[in-house]
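Novice: turn this into a model:
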Amino acid sequence: MIKASTDPTTTLRWLGQIAQHVEAGRPLPYHLSLFLLQGLSPFLETAGEISLDQAFGTRRHGGISAANAVKNAQRDDMLRHLRNIHPEWSALAPSVASRRMRQAFERYEAGRWKREKSATSAPSSEPATTFWRVLNAGMRMPQEARLRQILEREIQEAV
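Specialist: Here you go, the predicted structure:
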């Protein structure tokens, strides 16, 4: 039997589509039926020794959950956008931009964040807006090396 999707984002999207079909009382399309069967089979065949997370590929052994993968993707998009719109960082190489962004984040977290973390809305100016959103959502700011990889990915995708 072919393995169900191992991409957590795809898995969540397909599970959402299954829920919509069931809620509306519509039959499942073949690809969603097959996906559901392939995800449930390992769980049922092992009497639960393989978790549903593992069977559907939403959590690999030692990996992150699908929810955290989605959060990280959102955070990464916000950080790439911040770099593009911030005049101090937009023209810099990813290695330099990541260092300066990380330093700015550390200053924000040590200073303004302490005053702004109980606010109900983000500050109006960047980079504080993005940093507040990252921290307020309970996400972690990547270290400099990981941030550089995130920013480099943007360059590779644009080519």
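Novice: contacts and neighbour counts: CA atoms only from here.
Specialist: Will do.
Novice: count the residues that sit near Trp113.
Specialist: Number of residues near Trp113 (other C-alpha atoms under 10 Å) recorded here: 19.
Novice: sorry, slip of the keys, the one I care about is Thr11.
Specialist: Neighbours of Thr11 using other C-alpha under 10 Å come to 20.
Novice: for it, which three-state class applies?
Specialist: When classified by DSSP: H, G, I helix; E, B strand; the rest coil, Thr11 comes out as helix.
Novice: which parts of the chain are helices?
Specialist: For the chain, the helices defined by DSSP state H cover 8-24, 30-45, 52-56, 66-85, 94-110, 112-116, 128-136, 144-158.
Novice: against which helices or strands is the second one packed?
Specialist: It refers to helix 30-45. Packing partners of helix 30-45 (3 or more C-alpha pairs under 8 Å, 6 or more residues apart in numbering; DSSP states H and E): helix 52-56.
Novice: tell me what the helix it packs on is packed against?
Specialist: Packing contacts for helix 52-56, counted by 3+ C-alpha pairs under 8 Å, 6+ apart, involve helix 30-45.
Novice: what are the buried residues along the helix it packs on?
Specialist: Leu32, Leu34, Phe35, Leu36, Gln38, Gly39, Leu40, Ser41, Pro42, Phe43 (16 or more other C-alpha atoms under 10 Å).
Novice: to check against the first, give me the structure of this:
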Amino acid sequence: MTPPISRSHPGLRAVFELAEFLDHGQKLPEQSRSLLAQALQECIADGFDTSLFTALGITQWGGVPAVKKIGLLRRDRVLRRLRSRIPEWASLSPNAAAKEMSASFRRYETTRWPRERHSAKGPAAQPNSIWWGLLRSELGVPGEKRLAQILKAEIQDGFEFPKGPATVAGTGEHPENTGTNIR
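Specialist: Below you'll find the model as predicted:
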């Protein structure tokens, strides 16, 4: 099994900084720009037999493909923020909040999701807008035990988007504006 990639891995940092540049127009640091340019040149030179993530040295992360791991990290940030924005959940312990959030997700998944799954735009109100986006992204919400672990963890990855919440909308908008799916 490939060892986990550190969150400070230069290739992974370059990808996150590129995402911030594309999402928010933030300056792309020279080291990341150079690393991305070199990796793209490698991909082009071999006719794209090498993926960009492989060229950046990010092939697997703890057995999970890097692209999926990035999606899971974003999902986890969204879940932490959602808890903090719903007053009933914010005041609860992580375990109790996980229990309530899981119940809310299951209710949405069994009652509204079957009717809304093919909608171009999800519900406007939270938490249903977040549940809709997570289901559309096929990331879903983890079980109660894992959710409690996520809620206990502080955001320490150094990849927080400083201009606001993590972008979860396919359009580049923030979740409170759209309720669309995680990218």
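Novice: picking up where we left off before, ok, which of the helices of the first structure comes nearest Ala122 of the first structure?
Specialist: helix 128-136 (5.3 Å; C-alpha to C-alpha).
Novice: what angle do the closest one and helix 66-85 make?
Specialist: Calculated by axes from the mean of the first three to the mean of the last three C-alpha atoms, to 10 degrees, helix 128-136 of the first structure forms an angle of 170 degrees with helix 66-85.
Novice: now find how far off-centre helix 128-136 of the first structure is within its chain.
Specialist: The chain centroid and the centroid of helix 128-136 of the first structure are separated by 15 Å under C-alpha atoms, centre = their mean, to the nearest Å.
Novice: same question, stretch 86-93 of the second structure
Specialist: The answer for stretch 86-93 of the second structure is 22 Å, by C-alpha atoms, centre = their mean.
Novice: span of that stretch from start to end?
Specialist: Its first and final residues considered, stretch 86-93 of the second structure spans 13 Å by C-alpha to C-alpha, to the nearest Å.
Novice: do stretch 39-54 of the first structure as well
Specialist: The first residue of stretch 39-54 of the first structure is 9 Å away from its last residue (C-alpha to C-alpha).
Novice: and the contacts of it?
Specialist: With C-alpha atoms under 8 Å, 6 or more residues apart in numbering as the test, stretch 39-54 of the first structure has contacts from Lys3, Ala4, Ala55, Phe56, Arg59, Arg60, His61.
Novice: run a quick neighbour tally on the fourth one.
Specialist: Neighbours of Phe56 of the first structure under the rule other C-alpha under 10 Å: 28.
Novice: returning to that earlier point: what is the nearest of the buried residues of helix 30-45 of the first structure to Ala137 of the first structure?
Specialist: Closest approach to Ala137 of the first structure among these (C-alpha to C-alpha): Gly39, at 29.8 Å.
Novice: so Trp113 of the second structure sits right up against Trp132, yeah?
Specialist: Yes: if you go by C-alpha atoms under 8 Å, Trp113 of the second structure and Trp132 touch, sitting 7.0 Å apart.
Novice: pretty sure Asp76 of the second structure is touching Ala148, no?
Specialist: No: applying C-alpha under 8 Å, one finds Asp76 of the second structure not in contact with Ala148, separated by 10.8 Å.
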